[in-house]
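Undergrad: Below are the sequence and a predicted model for it; my questions follow.
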Amino acid sequence: MEILLAAATGFEIQPTIDYLRNRTRDNRFVSVTPLITGVGPLATCYALTRGIDSAGPGLVIQAGIAGCLTGKKPGEVLAVSEEVLADVGVWEGQRFQSLFDMKLADPNAPPFSGGRLVNPHSGLLALTGLEPVRGMTVNEITTDPTRIEWHQQNTFAVVESMEGGSLHYVCLQAGVPFLQLRAVSNAVGVRDKTKWNIPLAIARLNEELIVLLEKLENGLPINGIKTI
């Protein structure tokens, strides 16, 4: 099975790229193609669409670091089971109005379900062995305390990224199974990098990513998908 391994930046998955280059090749291992999409929703949508059209993967895995809205510690790795597009709309006063709130889009028109982009592949999510959480995707990293509080009380997202929603949207539209792994690097808020731990987040992310790839190498069946 061909796996497309996507990340916004190369450094986020470099340990896994090194692992893939150095691994012992055999006939059982699935083929893994790294794809560096660039940062942000637009770059990610474009790169993923081209990558899927070109490679025809049986699975897309997106891996990266993320900010957290719920107090989880740096280094915790999570599987994002659903995404909310958190800034596609308008802020009016202290409240955010989404396209769905403004009746500009149907919250249940595919690929959306209740305004969310839900990963339907429960077998894949279970295979990770990670806690499934909701993510929110933004074009502008959230730092304002009022907006953070609003998101905590209304989106119920655990992690924030700039690419997760694009993965869910493109793969749901293309009918390709997918997974999103996120390692917490910092709390969402004022960008005080003295409180961040990007090296730990990257190390733990790649540990879990390599474990997942080894599971797939062993040919575990996932919702009818055969990996060998």
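TA: The structure has been received and is ready for your questions. Numbering: from 1, shown residues only.
Undergrad: use CA for all of it now, contacts and neighbours both
TA: Fine.
Undergrad: residue ranges of the strands in the chain, please?
TA: 2-7, 31-36, 59-68, 77-85, 89-92, 95-98, 117-118, 131-137, 159-161, 178-187 (DSSP state E).
Undergrad: Please compare the first structure with the one that follows:
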Amino acid sequence: MSRLLGYGRVLIVTAVEIEQNTVLAGLGIDGQAPDALEAGAPVVVAACGVGPASAAAVTSQLLTVAVQRGAPFDVVLSAGIAGGFAGRVEIGGLVVGTESVAADLGADGPDGFQSVDELGFGASRHDADPALLRMLRQALPEAVGGPVLTVSTVTGTGRAKELVETRHPDAVAEAMEGFGVATAARLWPTTAFGEIRTISNAVGPRDRAAWRIPQALSTLRDAFATLGAH
């Protein structure tokens, strides 16, 4: 039994199809049957679209359908490529999220940014399931652990990077879906949530020429090959 399947039925949520196909390749699944969800497949990998709203909506739909079919998911993983914070994780590196943080969910003003927590309107952080996190860290010892930020607008200037690092000095990566996936997973108390990211670029001034997407996808495939191994 693989490390992942030791936890039961698994849903892996990516943003786009290239990430979905990369995860499937790592798990040794040669294409996913269209009826995988309805058929109760032990692992389902779904591309939900970009951004926390799409991630939350699609994940919630998939979890609900699974429960209605009598085969609920025990684990939900948000997975894909991301930007990494220089000095904390290398390009092509692997990150396991200790928590998923809605970094830009709140209010800006003359006194600076206030999160929804500070405003008293809710929570902007979801912790990874402790037992699942422990398994991921043991299985992937090369991974850097730390908070993964979820943003609706990718950080693309030096000034924006400084502000984000000031507010989140321990963050290791920035992506666009994790908090949405976690929000949906938390609607089902028995479902464990985790986040895995591989690094294609450094967070900061936008420079597409410096991105290393193939390298990040290769790391993603290798990570899931390890997790899917018997």
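TA: All right, it came through fine. Note that this is a predicted model, so its numbers are computed, not measured.
Undergrad: Report the contact partners of the alignment partner in structure 1 of residue 85 of structure 2.
TA: When structure 1 is aligned by TM-score structural alignment, residue 85 of structure 2 is paired with residue 69. Listed by Cα atoms under 8 Å, 6 or more residues apart in numbering, the contact set of residue 69 of structure 1 reads 148, 152, 157, 158, 159, 160, 187, 188.
Undergrad: next one: residue 87 of structure 1
TA: 96, 98, 137, 138, 139.
Undergrad: try residue 95 of structure 1
TA: Contacts of residue 95 of structure 1 by Cα under 8 Å, 6+ apart are residue 150.
Undergrad: quick one: which of the contacts of residue 87 of structure 1 is nearest residue 126 of structure 1?
TA: Using Cα to Cα, the shortest approach to residue 126 of structure 1 within the contacts of residue 87 of structure 1 belongs to residue 137, at 22.6 Å.
Undergrad: do you know how far the alignment partner in structure 1 of residue 74 of structure 2 is from residue 170 of structure 1?
TA: In structure 1, the residue matched to residue 74 of structure 2 (TM-score structural alignment) is residue 58. Look at residue 58 of structure 1 and residue 170 of structure 1: by Cα to Cα, to the nearest Å, they are 14 Å apart.
Undergrad: How about residue 38 of structure 1?
TA: Counting by Cα to Cα - residue 38 of structure 1 and residue 170 of structure 1 are separated by 15 Å.
Undergrad: Next: residue 20 of structure 1.
TA: 25 Å.
Undergrad: got it, and residue 136 of structure 1?
TA: Taking Cα to Cα, one finds residue 136 of structure 1 at 16 Å from residue 170 of structure 1.
Undergrad: Show me which of the two is the more surrounded one.
TA: Between residue 136 of structure 1 and residue 170, counted using other Cα atoms under 10 Å, residue 136 has the larger neighbour count: 26 against 19.
Undergrad: re earlier: would a markdown table of the contacts of residue 69 of structure 1 with distance to residue 127 of structure 1 be doable?
TA: A markdown table is the format used below for the contacts of residue 69 of structure 1 (distance: Cα to Cα, whole Å):
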| residue | distance to residue 127 of structure 1 |
| --- | --- |
| 148 | 31 |
| 152 | 28 |
| 157 | 22 |
| 158 | 20 |
| 159 | 20 |
| 160 | 23 |
| 187 | 27 |
| 188 | 28 |
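Undergrad: residue contacts, the residue nearest the centre of structure 2?
TA: Residue closest to the mean C-alpha point of structure 2, counted by Cα atoms, centre = their mean, is residue 78 at 3.2 Å. By Cα under 8 Å, 6+ apart, the contact list for residue 78 of structure 2 reads 12, 13, 14, 177, 178, 181, 182, 193, 194, 195, 196.
Undergrad: Tell me how many other residues crowd the third one.
TA: As a burial measure, residue 14 of structure 2 scores 27 neighbours (other Cα under 10 Å).
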